[in-house]
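J.: Sequence plus the predicted model coming up.
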Amino acid sequence: MTTIKQPSSVHLVGSIGLDTVEDVFRTAGDVLGPYLRRVPDGEVGGRKLWISWQYPLLRASTFLRPDPSGAVRPTNRFQLLTLAEGVAPADIRFGELGYMREARASYLDFVAAREKGQLPKHVRFQVSLPTPFAVVSSVVTADALPAVEAAYEKAMIAEVAALCRHIPHKDLCIQWDICNEMIAWDGQQTGAVPHANQPHEELLERQRRLCAGIPADVEVGIHLCYGDFAGRHFVEPKDATKMVEFANELARTATHKLAYIHMPVPIERSDDAFYRPFANLKLPAGTQLYLGVVHAKDGVEGTKARIAAAQRYVSDFGVATECGMARARSEEIVRSLLSIHAAVCAANA
């Protein structure tokens, strides 16, 4: 008989919706300290809007220009970009993307919080990064996409290498936010995710390239995402089938061991049909599963109902929200969400 372990660990996906990095670390440590294995800086400021933060960088590139058609992406209203006149695909390059600089500054706050006892000694500093495909495909025309994505991917790999040079490996966790790829893998059509007709093998190969150079003693985690543009998914997963498929393939083919995989759970899904595919999940030993069962609207009781439903098919997982907590959520809601995590884990202590 399978032994069911009650959730006792919490994963914070990325954005948290508090005003400062210091407040994020202090609050997370105070409310969730015993249940945390990693902690992000909360993606304060412009990073609350996830990849939208990168549009000014792309717009400022001398290799790109606004598309002459004036076309805009309907979801974010950004004017699409294409290659500047006279620019060949091989010419495109990007320098620093900004993630490493933000992380280095936040790491100083992380160390300070740990030294003050606000964070447990064992907790790692989590840096959540978007995939190049998500950033570029959201704002670049179809004809320019391959060249711009290749250049941006090269810059992102350099960004990760710099992170690994400047932050001690024993303290570092890098999380890849896999959103546009997850929607493409799922196959449901939505105007929120352009260029979604990607072969499954190419989706996996992108991730293998991103992980290939990360040192073995740096943790790597995966957040599978269905979007959160206005506090809601772009499309809802019909059940866990596609996430389980993607997770199994990522875990099987990853060039770097995965410390964890996070999957969202819609608030209304406590039915057996959603969770049944978890019976087919095949994560290797040492790869933790986190389920996004925590929602503010139905609080502790709703969270417990989703946990109970999941436990019929998967015996060991931690809890999380289904995506970041910042977008379209007040500070009051954020603090409520943090408290729900703590209450659920405390009940199982």
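T.: Great, that's in hand.
J.: drop to CA atoms for contacts and neighbour counts, all remaining ones
T.: Will do.
J.: And what about the nearest residue to residue 257 once chain neighbours are set aside, helix, strand or coil?
T.: With C-alpha to C-alpha, 6 or more residues apart in numbering as the criterion, residue 257 has its nearest non-adjacent residue at 7.1 Å, and that residue is residue 220. Using DSSP: H, G, I helix; E, B strand; the rest coil as the criterion, the local structure at residue 220 reads strand.
J.: list the contacts for residue 220?
T.: Taking C-alpha atoms under 8 Å, 6 or more residues apart in numbering as the definition of contact, the neighbours of residue 220 are 173-176, 211, 256-260.
J.: Looking at the residues you listed, which is nearest residue 232?
T.: Among the contacts of residue 220, residue 176 lies closest to residue 232 (C-alpha to C-alpha), at 19.9 Å.
J.: The closest one touches residue 223, doesn't it?
T.: Yes - in this structure, residue 176 is within contact of residue 223 by C-alpha atoms under 8 Å, at 6.2 Å.
J.: between these two, who's got more neighbours?
T.: In this view residue 176 and residue 223 are compared by other C-alpha atoms under 10 Å, and residue 223 has more residues nearby, 25 against 20.
J.: Just confirm residue 174 is within a strand.
T.: Yes - checked against three-state DSSP, residue 174 lies within a strand.
J.: quick one: the strands in the stretch 151-300 of the chain?
T.: 172-178, 219-224, 260-264, 288-294 (DSSP state E, counting those that start in this stretch).
J.: now the stretch 1-150 of the chain
T.: All strands of the stretch 1-150 of the chain, identified by DSSP E, counting those that start in this stretch, fall at 38-40, 64-66, 81-83, 124-130.
J.: Tell me how far residue 93 lies from residue 154.
T.: Separation of residue 93 from residue 154 (C-alpha to C-alpha, to the nearest Å) stands at 8 Å.
J.: Residue 58 too?
T.: Here the criterion is C-alpha to C-alpha. By it, residue 58 lies 14 Å from residue 154.
J.: now do residue 33
T.: Shown here: residue 33 relative to residue 154, a distance of 36 Å by C-alpha to C-alpha.
J.: So which of these two has more stuff around it?
T.: Neighbours were counted for residue 33 and for residue 154 using other C-alpha under 10 Å; residue 33 has more, 22 against 17.
J.: Quick check: the gap between the more buried one and residue 272.
T.: Counting by C-alpha to C-alpha, the separation of residue 33 from residue 272 is 32 Å.
J.: okay, how far is it across stretch 185-199, tip to tip?
T.: 8 Å.
J.: Actually, stretch 120-137.
T.: Separation of the first and last residues of stretch 120-137 by C-alpha to C-alpha is 39 Å.
J.: re the thing from before, I'd like the strands of the stretch 1-150 of the chain as CSV, with distance to residue 181 and mean neighbour count appended.
T.: Supplementary listing: the strands of the stretch 1-150 of the chain in CSV, determined by distance: least, C-alpha to C-alpha, whole Å; neighbours: other C-alpha atoms under 10 Å:
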stretch, distance to residue 181, mean neighbour count
strand 38-40, 22, 25
strand 64-66, 24, 19
strand 81-83, 21, 24
strand 124-130, 11, 23
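J.: okay, pairing it with this:
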Amino acid sequence: MPLGAHLVGSVPLADSESVFREAATRLGGRLRRIPDGETGIRTNWIQWQWPLLAQVAQLETADEEPGPWGPRLKLRDGESITASDLPDTGYRDAALESWLVFSRLKHEGVIAPATRFQVCLPTPLAVTHIRIVPAAQSAVEQAYEDKLLGELDDIVEAIPADQLAIQWDTAVEFAVLEGLLDTFVADPEPDILDRLLQLGDHVPTDVEMGYHLCYGDVEHQHFVQPADTGKLVAIVNGVAAGLDRPLNWIHMPVPRDRSDADYFAPLGDLRLHPETELYLGLVHITDGTDGARPRIAAARRFVDDFGVATECGFGRRPAETIPALLDLHAEVSRLLT
């Protein structure tokens, strides 16, 4: 299957079956993997995790002015925290429920035989950094990581390896790299790289694994506009060199107003292995194929082989816009051939 399109994660339709059917019908021959759309409570990425953290007995609201995402939490005096103190994240249960639907639709011939079920997971740093004060971030991040990886182990055990793909959603890391968040991370680039390598290597080698790199999508705006693809390329090259398993795909954002060589030039320094697919998030519903053409042309000056995607998931978009957006993925991917 040639490189075509990639769905980043959230698709705000009624349920996973609606997502699978729409994606398979409109993009089937151009997708190697299909996510379940993170429907329902999961639509706003990691925000559904914060009420779970607020239930943890070892945590309490910090005595400070609430930030843009709401009040932050801290460890209670004298308390420590481990994975056993946390409730289930819900990611395992959602994945296993959606897998049953995916498997049925595959047996019915709705989904192509070679297509894998894509499970999108947040990095523990993302979940804990926005709503935990820096003094408690390290402890809570480790507890959450242990909990999430335990649930990932259950997912891997339940779903056949040749049917499964795991995506690590990597966004808050770039807010840290850009100096936008309070953090306990002392040396951001190597520390973040170490985290991403640990998460990637936890996925068994016969399960596909990739990373969605992101600069945010709150109200369809980045938390900061990337100057170019330089920080993205640096992280990708570090991951590609450091993993002890295959890196099956990488996704990077492309802002709507960037079709200039300066933005794409660092892609010329990418050091990907042959098995790694590159997807560029240059699909924008606001300017369609006409806007995608110059972005594709600019990217091709520095990298030859890539597929297309949006910059982020669709979760913040009205459901009625989704069919046209999926069709646009197909139209833009045809521009590559």
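T.: The structure has been received and is ready for your questions. Everything quoted here is computed from the prediction, not taken from an experiment.
J.: Could you get me the TM-score between them?
T.: Remark: TM-score between the superposed chains equals 0.95 [TM-score structural alignment, normalised by the length of the second structure]; 335 aligned residues with a C-alpha RMSD of 1.7 Å.
J.: want to throw the strands of the stretch 1-150 of the first structure into TSV with distance to residue 47 of the first structure?
T.: Compiled in TSV, the strands of the stretch 1-150 of the first structure are given as follows (distance: least, C-alpha to C-alpha, whole Å):
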stretch	distance to residue 47 of the first structure
strand 38-40	12
strand 64-66	22
strand 81-83	21
strand 124-130	11
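J.: right, and these - which one's nearest residue 22 of the first structure?
T.: Counting by C-alpha to C-alpha, residue 22 of the first structure lies closest to strand 38-40 out of these; the figure is 11.2 Å.
J.: so where is that closest one in the second structure?
T.: Mapped onto the second structure using TM-score structural alignment, strand 38-40 of the first structure covers residues 33-35.
J.: quick one: that stretch to chain centroid distance?
T.: Mean C-alpha position of stretch 33-35 of the second structure versus that of the full chain (C-alpha atoms, centre = their mean, to the nearest Å) differs by 12 Å.
J.: Map residue 15 of the second structure onto the first structure.
T.: Aligned by TM-score structural alignment, residue 15 of the second structure pairs with residue 20 of the first structure.
J.: circling back: aligned counterpart of the residue nearest to residue 257 of the first structure in the second structure, please.
T.: Under the alignment (TM-score structural alignment), residue 220 of the first structure maps onto residue 209.
J.: cool, residue 180 of the first structure as well?
T.: In the superposition onto the second structure, residue 180 of the first structure corresponds to residue 172 when matched by TM-score structural alignment.
J.: Chain neighbours aside, what residue packs nearest to the counterpart of residue 96 of the first structure in the second structure?
T.: Following TM-score structural alignment, the counterpart assigned to residue 96 of the first structure within the second structure is residue 88. Computed as C-alpha to C-alpha, 6+ apart, the closest residue to residue 88 of the second structure that is not its neighbour in sequence is residue 147, at 7.4 Å.
J.: Determine the longest helix present in the second structure.
T.: Across the second structure, the longest stretch assigned as helix under DSSP state H is helix 134-158.
J.: what about the match of residue 220 of the first structure, distance to residue 118 of the second structure?
T.: Between residue 209 of the second structure and residue 118 of the second structure the computed distance is 9 Å (C-alpha to C-alpha).
J.: Identify the contacts common to those two.
T.: Overlap between the neighbourhoods of residue 209 of the second structure and residue 118 consists of 165-167, taking contacts as C-alpha under 8 Å, 6+ apart.
J.: of those, closest to residue 177 of the second structure?
T.: Proximity of those to residue 177 of the second structure (C-alpha to C-alpha) peaks at residue 167, which lies at 20.4 Å.
J.: Contact partners for that closest one?
T.: For residue 167 of the second structure, the contacting residues are 118-121, 209-212, by C-alpha under 8 Å, 6+ apart.
J.: try 10 Å this time
T.: Residues near residue 167 of the second structure by C-alpha atoms under 10 Å, 6 or more residues apart in numbering: 8-9, 35, 118-123, 200, 203, 208-212, 248-251.
J.: Same check on residue 169 of the first structure?
T.: The neighbourhood of residue 169 of the first structure, defined by C-alpha under 10 Å, 6+ apart, consists of 124-125, 163, 214-219.
J.: Of these, grab the buried ones for ChimeraX.
T.: One line in ChimeraX is enough to select the buried members of those, burial here meaning 16 or more other C-alpha atoms under 10 Å:
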select :124,125,163,214,218,219
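J.: can you list the contacts of residue 169 of the first structure in CSV and add distance to residue 231 of the first structure?
T.: Conversion of the contacts of residue 169 of the first structure to CSV gives the following (distance: C-alpha to C-alpha, whole Å):
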residue, distance to residue 231 of the first structure
124, 27
125, 25
163, 30
214, 32
215, 34
216, 35
217, 34
218, 31
219, 28
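J.: Tell me the counterpart of residue 137 of the first structure in the second structure.
T.: Residue correspondence to the second structure (TM-score structural alignment): residue 137 of the first structure is matched to residue 129.
J.: And that match, how close does it get to residue 155 of the second structure?
T.: Counting by C-alpha to C-alpha, the gap from residue 129 of the second structure to residue 155 of the second structure is 25 Å.
J.: again with residue 280 of the second structure
T.: Residue 280 of the second structure sits 28 Å away from residue 155 of the second structure when distances are taken as C-alpha to C-alpha.
J.: cool, and residue 100 of the second structure?
T.: Taking C-alpha to C-alpha as the measure, residue 100 of the second structure and residue 155 of the second structure are separated by 12 Å.
J.: try residue 97 of the second structure
T.: If you measure residue 97 of the second structure against residue 155 of the second structure using C-alpha to C-alpha, the figure is 11 Å.
J.: Over to residue 176 of the second structure?
T.: In this structure, residue 176 of the second structure and residue 155 of the second structure are 29 Å apart, going by C-alpha to C-alpha.
J.: same deal with residue 62 of the second structure?
T.: Distance, residue 62 of the second structure to residue 155 of the second structure, by C-alpha to C-alpha: 34 Å.
J.: Can I get the strands of the stretch 151-300 of the first structure in CSV including distance to residue 77 of the first structure?
T.: Compiled in CSV, the strands of the stretch 151-300 of the first structure are given as follows (distance: least, C-alpha to C-alpha, whole Å):
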stretch, distance to residue 77 of the first structure
strand 172-178, 22
strand 219-224, 24
strand 260-264, 26
strand 288-294, 29
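J.: Cool, thanks, talk later.
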